[in-house]
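Enquirer: Based on what follows, work out the 3D shape:
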Amino acid sequence: MKAILLAAGRGSRLGSHTLHEPKCRTMLLGKRLIDRQLEAFREASIRDIAIVRGYMAGRIQVAGATYFENRAWERTNMLASLCCASDWLEREPCIVSYTDIVYTSDVIELMLGADEDDDIVIPYNTNWLPLWEARFPNPLSDAETFRLGSDSRVFEIGGRPTTLQEVEGQFMGLLRISPKGWRMIQQFLSIQDQSLVERMDLTALLAGLIEQGVAIKAIPYNGLWLEVDHESDLLLYENEYGDRL
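Expert: Below is the predicted model of the structure:
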């Protein structure tokens, strides 16, 4: 199993924190976000790691890592960065991670233990609501729909919910993709308008795959998971999560 970290974006909503550093190198309680992710993968015994770079690419230097470059990072989204790592995705299963999130090796181990016959696997956080209530005056203003079928497959993802009943959890920015799963993704992308693909994030990708009948296996997880989008997130986590990070 290999890991691919998507680290091309600037993260302009973090303001001065990303003037001279890519978002993934933002400091949280004395440690950079990307270093926390690398630590989680290494604790789960995953040593082969690729990083998709873009904004201030030279600032991301990790010993032993393989680099892919998203040179169009200013006008593209997360899916375009993922496609930059197609060479790895075609060859063997990979765990893909956003780099503006915080988690532990527990969730990586959970993904490693998923059925090998499931070609696209995502963990979802079942304890998302207290975090969203702390981050937003109205948690539904930023949450996305997430509903499951009876077979632990994702039925709906990425919409705008109007009730909490539409949100059974939140996509965590982590997924495991097999080579077969990547072929299904490529087939889906081949029939999409290129300009749409450039703007598409991974949640929109998953929603599109589901519409085409592709099975997305979902695994519940209630451990540590934080998302960093705003300076207020950093302040919140420093105040509330210091003893857990």
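
Enquirer: contacts, neighbours, all on C-alpha from now
Expert: Will do.

Enquirer: all strands for this protein, in order.
Expert: For the chain, the strands defined by DSSP state E cover 2-7, 27-28, 31-32, 49-53, 66-69, 94-98, 101-103, 120-125, 146-148, 154-157, 170-171, 174-177, 217-221, 225-227.

Enquirer: Those: which one's closest to N239?
Expert: strand 27-28 (11.0 Å; C-alpha to C-alpha).

Enquirer: Find out how far the closest one is from the centre of the chain, if you would.
Expert: Once both centres are worked out by C-alpha atoms, centre = their mean, to the nearest Å, strand 27-28 turns out to sit 18 Å from its chain's centre.

Enquirer: Now the spatially most central residue of the chain: closest residue in space, sequence neighbours ignored.
Expert: Geometric centre of the chain, nearest residue: G173, 2.1 Å, by C-alpha atoms, centre = their mean. Of all residues beyond its chain neighbours, the one nearest G173 is Y98 (5.2 Å), with distances taken as C-alpha to C-alpha, 6 or more residues apart in numbering.

Enquirer: how many other residues sit next to the one you found?
Expert: 21 (other C-alpha atoms under 10 Å).

Enquirer: Now do the contacts for the residue nearest to the centre of the chain.
Expert: S97, Y98, I101, L202 (C-alpha atoms under 8 Å, 6 or more residues apart in numbering).

Enquirer: Present the strands of the chain as CSV; the columns should include distance to A134.
Expert: Listed next are the strands of the chain as CSV, based on distance: least, C-alpha to C-alpha, whole Å:
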stretch, distance to A134
strand 2-7, 26
strand 27-28, 17
strand 31-32, 22
strand 49-53, 31
strand 66-69, 35
strand 94-98, 22
strand 101-103, 16
strand 120-125, 16
strand 146-148, 20
strand 154-157, 22
strand 170-171, 15
strand 174-177, 22
strand 217-221, 19
strand 225-227, 12
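
Enquirer: So which of these is nearest H17?
Expert: strand 27-28 (8.4 Å).

Enquirer: Would you do the same for the sequence below? I want to compare the two.
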Amino acid sequence: MTISKAIILSAGQGSRLLPLTRDIPKCLIELGGRSLISWQVAALVANGIRDIVVVTGFRTERVEDHALQLYRDTGARIRTLFNPFFQVADNLGTCWIAREEMDRDFIILNGDTIVSDEIVARLIDGVKEPITVTVDVKADYDDDDMKVNRDAEGRLHQIGKRLLPPDTNAESIGMLAFTGDGPSIFRNQVDQMMRTPDGVERWYLRAIDVIAKGNRVGTVSIEGLEWQEVDFPQDVEAAEALTAKWVAEGRYAK
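Expert: The predicted model follows:
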């Protein structure tokens, strides 16, 4: 399996990180000498993904300028797509803005999640269904985790923050692969949900939860591999420690 395209959802400001994100979007936070999105691009490019669409919103000009620099640094085709509704719509709306880019196999990645190149490789190698959700496994899950219920074969049955502990056996890390019919299945579901009165208030993983009721949605476990979501100030500290480790290892050397 090879996947050559990725969509990064980076429209939000990251208000839970204020004042750090007062004038810069979350994806431009500097960690280990480079931006959060630069770490994401490095992991994707290391796995042969060279067509990358970044959906922007808050301070879009800064992200657009940075995307051009990343193109110069990596040679990958890095394009931006502005979401003018980023202040009033959640990330289902961001996916709707990017629906025309869902034209072939692709990976979607939340703009606040740093992943190692091994995780990207694990996802690509583990694809068995049209939609594949990358999950981690922990001893317990908090209220902010995007919790997952999956069966022994790895099929996803439910996904959402409100799953009860007895129904939770993994968490989504915010990276999914869509292959074969997966892009059209997802695109159609996003479009249907955006036509409803509460569509702008939905997260795109709600679409995956709905799809899982009638289609096979697979999961790939990355338990033991390195990643970090950056939502709160303490997450920034953890991400700085992780990227400092990667720098010391010479990973993704410029």
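
Enquirer: ok, back up a step: out of the strands of structure 1, nearest to R13 of structure 1?
Expert: R13 of structure 1 lies closest to strand 225-227 among the strands of structure 1, at 12.8 Å (C-alpha to C-alpha).

Enquirer: what range in structure 2 matches that closest one?
Expert: Aligned using TM-score structural alignment, strand 225-227 of structure 1 spans residues 227-229 in structure 2.

Enquirer: Quick one: average offset of the matching stretch versus structure 1, please.
Expert: Once fitted to structure 1, stretch 227-229 of structure 2 is off its aligned match by 1.0 Å on average (mean C-alpha distance after the TM-score superposition for structure 1).

Enquirer: Show me what that stretch is in contact with.
Expert: With contacts defined as C-alpha under 8 Å, 6+ apart, stretch 227-229 of structure 2 is touched by D112, T113, I114, V115, S116, I173, D235, A238, A239, L242.

Enquirer: just to revisit the earlier point, out of the contacts of G173 of structure 1, which ones does structure 2 keep as well?
Expert: Contacts conserved in structure 2 for those, using both residues aligned by TM-score structural alignment, their matches' C-alpha atoms under 8 Å: S97, Y98, I101.

Enquirer: What's the match for the first one in structure 2?
Expert: When you say that, I think you mean S97 of structure 1. If you follow S97 of structure 1 across to structure 2 using TM-score structural alignment, you land on L109.

Enquirer: Neighbours of the residue lying closest to its match once chain neighbours are set aside, how many?
Expert: Spatial nearest neighbour of L109 of structure 2, excluding adjacent residues (C-alpha to C-alpha, 6+ apart): M175 at 4.5 Å. M175 of structure 2 is flanked by 22 other residues according to other C-alpha under 10 Å.

Enquirer: again with R59 of structure 2
Expert: With other C-alpha under 10 Å as criterion, R59 of structure 2 counts 14.

Enquirer: What residue in structure 1 is paired with it?
Expert: Under the alignment (TM-score structural alignment), R59 of structure 2 maps onto M56 of structure 1.

Enquirer: Its match contacts E21, doesn't it?
Expert: Yes - contact status for M56 of structure 1 versus E21: in contact at 6.6 Å, counting by C-alpha atoms under 8 Å.

Enquirer: Let me see the ranges of the helices in structure 2.
Expert: When assigned using DSSP state H, the helices of structure 2 occupy the ranges 36-45, 60-74, 91-97, 117-125, 182-194, 204-211, 233-249.

Enquirer: Ok, which of these comes nearest L81 of structure 2?
Expert: It's helix 91-97; of the helices of structure 2, that one is closest to L81 of structure 2 (C-alpha to C-alpha) at 8.0 Å.

Enquirer: In structure 1, point out the residues matching the closest one.
Expert: Counting by TM-score structural alignment, helix 91-97 of structure 2 pairs with residues 78-84 of structure 1.

Enquirer: Could you measure from the nearest residue to R150 of structure 2 once chain neighbours are set aside over to A244 of structure 2?
Expert: With C-alpha to C-alpha, 6+ apart as the criterion, R150 of structure 2 has its nearest non-adjacent residue at 4.3 Å, and that residue is L156. Look at L156 of structure 2 and A244 of structure 2: by C-alpha to C-alpha, to the nearest Å, they are 34 Å apart.

Enquirer: Also G214 of structure 2?
Expert: Per C-alpha to C-alpha, G214 of structure 2 is found 43 Å from A244 of structure 2.

Enquirer: which one of those two has more residues nearby?
Expert: Taking other C-alpha under 10 Å, G214 of structure 2 and A244 do not tie; A244 has more neighbours (15 against 9).

Enquirer: In this structure the more buried one contacts G32, no?
Expert: Yes - the pair A244 of structure 2 and G32 qualifies as a contact (C-alpha under 8 Å) at a distance of 5.2 Å.
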